[in-house]
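1. Let's see this in three dimensions:
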Amino acid sequence: MFRLVLLLTGGLLAVGLSGCGGDRDELTIRYDDGAGTTSDWTLTCNPPGGSHPDPEAACQALEKNGSTALPPVPKDKACTMIFGGPQTATITGTWHGDKVDSSLSRTNGCEIARWKALAGLLPEQ
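-> Below you'll find the predicted structure:
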């Protein structure tokens, strides 16, 4: 991916291309359905690709909610004690140039909300 850079200085317009190779999204997702089946997927965005079953939907979910759903729930946040299921997932790699090391589950209301925010990246159940 390349970024178009426009600079206007003293009435002159300078146009250049800057590479964004360091910002490439490369993630590994490990999904455990809680019943003994584990799936490992790779995902790249910009352009969407990898072994993920639906890379376009996964990248869209990350763009829409990744900045709020990937970080862990703050320890002091009150969460409803609702169990949403035994599913777990880990997401590691790089997204928007930042390191990602995220663990998700469905063990309470806050974790269920994170999971739902990443629908498309993670299975809905």
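
2. C-alpha from now on. contacts and neighbour counts both.
-> Noted.

3. Quick check: next helix or strand after the biggest helix by length in the chain?
-> Using DSSP state H, we find that the single longest helix of the chain is helix 55-69. Later in the chain than helix 55-69, the nearest helix or strand by DSSP states H and E is strand 88-95.

4. elements contacting that next one?
-> For strand 88-95, the packing partners by 3 or more CA pairs under 8 Å, 6 or more residues apart in numbering; DSSP states H and E come out as strand 25-32, strand 98-105.

5. now it and strand 25-32, what's the angle there?
-> 170 degrees (axes from the mean of the first three to the mean of the last three CA atoms, to 10 degrees).

6. Next, the structure of the following sequence, for comparison with the previous one:
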Amino acid sequence: MIPLRIRAALAAASLTVLAFPAPAQAEPGVYHLNLTVTDQSGRTTARAELDCHPVGGSHPMAAEACQALDRVDGDPSRLTPQAGVDCYQLYRPVTGSATGEWNGWPVRWQMESGNDCKLRVATYPVFSF
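-> Here you go, the predicted structure:
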């Protein structure tokens, strides 16, 4: 037989676990990103929605972008830059942003780049819109 003190301690521990649920995760299986490019002044210069599994949204290369993101588990910072493309050297800074969910996990990502060409090459094909 378990002593009363131990049963009381176990009951209290159980209530504590119930009172503090695990951190929230978005709905599993959701693959949706809002992609934006903003200029130095903060003005949005390009925008696309990307849905994967199934592929959709306003992104012109949605299937390719979804495949690229699948290879890196939805982490844009792990994308492989496009090979063989030279960008012009004009300094016109832009920021690429991705927000949304990938397989139910929140995505909040930003990258600053010297110009829009360099952003597209670094994140190909995700920011190719």
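
7. hang on, the earlier thing: average gap between the longest helix of structure 1 and structure 2?
-> Compared with structure 2 after fitting, helix 55-69 of structure 1 deviates on average by 2.1 Å (mean CA distance after the TM-score superposition for structure 1).

8. for that helix, packing partners?
-> strand 38-45, helix 109-117.

9. And stretch 18-25 of structure 1, how far out from the chain middle?
-> In terms of CA atoms, centre = their mean, to the nearest Å, the centre of stretch 18-25 of structure 1 is found 16 Å from the chain centre.

10. Same check on stretch 103-122 of structure 1?
-> 12 Å.

11. do stretch 53-68 of structure 2 as well
-> How far stretch 53-68 of structure 2 lies from its chain's middle: 14 Å, per CA atoms, centre = their mean.

12. Check which residues of that stretch are buried.
-> Residues 55, 56, 57, 59, 60, 61, 62, 63, 65, 66, 67, 68 are the ones in stretch 53-68 of structure 2 that count as buried (16 or more other CA atoms under 10 Å).

13. Could you check how many residues crowd around the counterpart of residue 104 of structure 2 in structure 1?
-> When structure 1 is aligned by TM-score structural alignment, residue 104 of structure 2 is paired with residue 97. Residues near residue 97 of structure 1, counting by other CA atoms under 10 Å, number 14.

14. Now residue 97 of structure 1. Nearest residue, chain neighbours left out?
-> The shortest distance from residue 97 of structure 1 to any non-neighbouring residue, by CA to CA, 6 or more residues apart in numbering, is to residue 23 (4.1 Å).

15. close enough to count as contact, that neighbour and residue 99?
-> No: here residue 23 of structure 1 does not reach residue 99: they are 10.4 Å apart, not a contact under CA atoms under 8 Å.

16. For residue 118 of structure 2, see how far away the spatially most central residue of structure 2 is.
-> By CA atoms, centre = their mean, structure 2 has its centre lying nearest to residue 107, at 3.1 Å. Residue 107 of structure 2 sits 22 Å away from residue 118 of structure 2, going by CA to CA, to the nearest Å.
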